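sequence plus predicted model, see below.
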Amino acid sequence: MLNILTDALIRSTLPNGKTQRLFDGGGLYLEVSPRGGKWWRVKYQLQGKEKRLSLGTYPVVTLKTARERMLALKRQVADGVDPSAERKALKASRDGALTNSFEPIAREWHAEQHKPTVSEGQAKRIMARLESDVFPWLGKLPLAEITAPTILKTLRRVEERGAIETAHRELQTVSQIFRYAVATGRAERDPTPDLRGALKPFVTTHMASITEPEKVGELLRAIDGYTGSFVVKCALQLAPLTFVRPGELRAARWSEFDLDAGMWRIPAERMKGTKVAKAKGQDHLVPLSSQAVAILKALQPLTGHRPSVFPSTRGDGRVMSDMTMGAALRRLGFASDEMTAHGFRAMARTMLVERLNYDEAIVEAQLAHRVRDALGRAYNRTQFVDQRRAMMQAWGSYLDELKTGRATEAPPLKIVAGAGCN
């Protein structure tokens, strides 16, 4: 086989407006495009048919390498193997492995199964965690190659930065993805149960909250003396009186309030829950004590002309930042491990039951927690309205007494949730 081409000849061949072919020998040639691109091609015959195959581009594939690839191809042909068909089969195998790898299946699960059922924020958080903590190590691996030790090694990286809870959450997510793959016929089993007990234990900690009457009184007096924004002060004053979630309070709209009736109706779509619960659930009713109504009426002249009760100071239509109330508590001298904006819920939950002797079912209903009665029926957000209205007024009065130091420890009244309550 006579070799004709040289590197000097190849380099000196310039584009001339048409396709040029520089033949080397054995069917190998270099094709020079009108724009100057140079591709190695090889011609071969199999079963009486002439075929062509690309061997790469010059100078990435050198003349020497092109000749070596041509000879390997000729050996395949001599053995009765079609190099073109083999290349297509290899590509199909690689494409199949890529399609059956972890990341595309995880994204499919997220789009088809997870995202439609959870809030937009939660869906974004789950995908962000996968993209930062899981895909870089597991994303390109076929599911069949992902074992329990492989997953553990990936999650150890999360543990090492101190994010123990996140590691546990991501293990749950990986498990959901594998179960989806099993259900859709692309995996034999979920390997995550083999990791039971392998991760560092995570101890759940509750949001910091003050529940001692004397300290609660100090907190309430500090809030009343807040010298920052009046809007923030009103939010801090309403937080213990309504004990809704901070996000529900910050996003409150004036259209949700009936101050004459003393009722705040939070739409279901603003409540914590899945997309289905938000779309089909019930509004949450928050009876307003006279103290809460007074605060809202004092704030109304300032923000009542806007949709939001607590608008952002930036004036861009957004509501108060989720950091604002926490920062205000820090400014008042309450550290994050002592009191949080979410802690007003724990304060009310503990003190209403332990100090004021209210029935847990009614308190849980006011907290918008899903609890069940003796017959296993879930309380809905409109139950016990009369009892809750009385409880919220008693709570508002009790907080006033705590501020003045006149509060009694345990009033004898106890409201009991029973059949027929509305």
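Okay, I see it. Numbering: from 1, shown residues only.

CA atoms for contacts and neighbours, from now on please.
Fine.

how about the closest residue to Lys200 other than its chain neighbours, what does it touch?
Among residues not flanking Lys200 along the chain, Ile164 sits closest, at 6.8 Å (CA to CA, 6 or more residues apart in numbering). Counting by CA atoms under 8 Å, 6 or more residues apart in numbering, Ile164 touches Val158, Lys200, Pro201, Phe202.

please apply the same query to Lys275.
Taking CA under 8 Å, 6+ apart, one finds Pro116, Thr117, Val118, Ser119, Glu269 in contact with Lys275.

filter the residues you listed to the buried ones?
Buried subset of these (neighbour count, 16 or more other CA atoms under 10 Å): Thr117, Val118, Ser119, Glu269.

report the two of these separated the most.
The most widely separated members of the buried ones among the contacts of Lys275, counting by CA to CA, are Thr117 and Glu269 (13.0 Å).

quick revisit: for the buried ones among the contacts of Lys275, please prepare TSV with the additional fields secondary structure and distance to Gln387.
Formatted as TSV, the buried ones among the contacts of Lys275 follow (DSSP: H, G, I helix; E, B strand; the rest coil; distance: CA to CA, whole Å):
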residue	secondary structure	distance to Gln387
Thr117	helix	33
Val118	coil	32
Ser119	coil	31
Glu269	helix	25
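
next, the one to line up against it:
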Amino acid sequence: MALKELEVRYATKRSRDYKLADGEGLHLLVRPNGSKLWRMKYRFEGREKLLSFGAYPQLGLAEARLKRAAARLELAAGRDPGARPDRKPAMTFEKAARAWHEHRAASLDPGHAARTLARLERDAFPALGKTDIRAVTSADVLAMVRSVEARGALDVSRRLKQHVSQIYRFAIPHGWADTDPAAYLSDLLKPKPRVRHMARVGMEELPKLVQAIDAYDGEETPRRRAVTRAALLFTLFSWARTNETRLATWDEFEGLETAEPLWRVPAARMKMEREHLVPLSTQAAALLVSLREISKTGFVFPGDKPNQPISQNTMIYGCYRMGYRGRQTVHGFRGLASTWANEAESYRPDWIEMALAHAERDEVRGAYNSALYLTPRRRMLQDWGNLVEHMVTSDAGVRRDDVEEVGPPLTAVA
């Protein structure tokens, strides 16, 4: 049904965009800020497109219908009414995206900024880059996202959708675009597969596991045995992921022999692509200090090959050798620590999630909450270190021939 002038004049704003249709593709888009914009949807060569005519009341209903009629004449003649044959688009998606990236790059970690631009150059620019930013439709963005999902990169596809929305939020105030075509695509994204929790023993078996690690006897040489044992213990103490531990370098640690030792894990090695600060317990710091005697490279946990860290499988094979195949993984150490901290009811969930380097589930809250909680996390990890140390008993089977290789056993670390 055709619109009436009074319907257009008195259309009120709502919490979300909505449309008032006039027929033959013409509609009035009413924005949450109260602006009213004339749009016309049409198809050309099998592709859905969108024309922008102007804002109401500067462009009235009658004038909008005249523009619709002119556009339909172009379509009838086999021409695209939205085409600009004599000049390039005033602002392409790629130009706007690069302007957005340049605007925010200085506030980002260089590695994170480079990865963001690389994603756009690999996936977004080939699909959308040369298109006038006003002409990009939701279908265009969804097609780009689907192509990324097709290769199994679900995390990348979600990040790209977020980048597109951020680019449009930057472009709209500059007058380059009017709407965000990615705004309502969240429900159409392919869901992430259900998280498969890594195997771990029950909390009642934690003391036995700690004792098995402290008495580790699964490598051919004392040096390999000492490094594997230290890597397992340090990962248990710090709640780190496997790659965060095995690729650790000495220059990432500060104040190991002070009251506030700290580990700065660079953003490039973090799952969430941002620097992670780990306040170390006295047990973790003492373990590192004792390890310096056998670490002859820049890596804290050196492997058998020159200037290389321990392999990806070193620690998990260590769990196998201790008899925990299928029952306990290295990643499962994090689950044990999280269970302990949550069940203790003495530590806020924010501290626990930050210690595990998890992303804020509430994206809006995450954008504003930049607290690091270093002081309460230091106390929490120190309590955990004290608990783990207490679990090691005098009959844990620590071999004295390893003392010179990696320093004192855990039972002697203060």
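Yep, it's here. Computed from a predicted model, the values in this text were never measured in an experiment.

which SS class is Asp155 of the second structure?
At Asp155 of the second structure the chain is in helix, as set by DSSP: H, G, I helix; E, B strand; the rest coil.

now for it: what does it line up with in the first structure?
Taking TM-score structural alignment, Asp155 of the second structure has Glu165 as its aligned residue in the first structure.

so the nearest residue to that match once chain neighbours are set aside is in which element?
What sits nearest to Glu165 of the first structure in space, not counting adjacent residues and going by CA to CA, 6+ apart, is Phe202, at 5.9 Å. In the assignment (DSSP states H and E), Phe202 of the first structure maps to no helix and no strand.

aligned to Phe202 of the first structure, what sits in the second structure?
So, by TM-score structural alignment, Phe202 of the first structure is matched to Lys192.

could you do Ala346 of the first structure as well?
So, by TM-score structural alignment, Ala346 of the first structure is matched to Gly335.

so its match touches Arg200, yeah?
Yes: Gly335 of the second structure lies in contact with Arg200 (CA atoms under 8 Å); the separation is 7.3 Å.

what residues of stretch 56-72 of the second structure count as buried?
So, applying 16+ other CA under 10 Å, buried residues of stretch 56-72 of the second structure: Tyr56, Leu61, Ala64, Arg65, Lys67, Arg68, Ala71, Arg72.

show me which of those residues is closest to Asp395 of the second structure.
Tyr56 (83.0 Å).

how close does the closest one get to Lys67 of the second structure?
From Tyr56 of the second structure over to Lys67 of the second structure the distance is 14 Å, taken as CA to CA, to the nearest Å.

aligned to Val174 of the first structure, what sits in the second structure?
Per TM-score structural alignment, Val174 of the first structure is aligned with Val164.

number of residues surrounding its match?
20 (other CA atoms under 10 Å).

the one 4 residues further on now?
For Tyr168 of the second structure, the neighbour count with other CA under 10 Å is 25.

next up, the contacts around the residue nearest to it when sequence neighbours are not counted.
The shortest distance from Tyr168 of the second structure to any non-neighbouring residue, by CA to CA, 6+ apart, is to Asp180 (5.5 Å). Shown in contact with Asp180 of the second structure (CA under 8 Å, 6+ apart): Ser165, Tyr168, Arg169.
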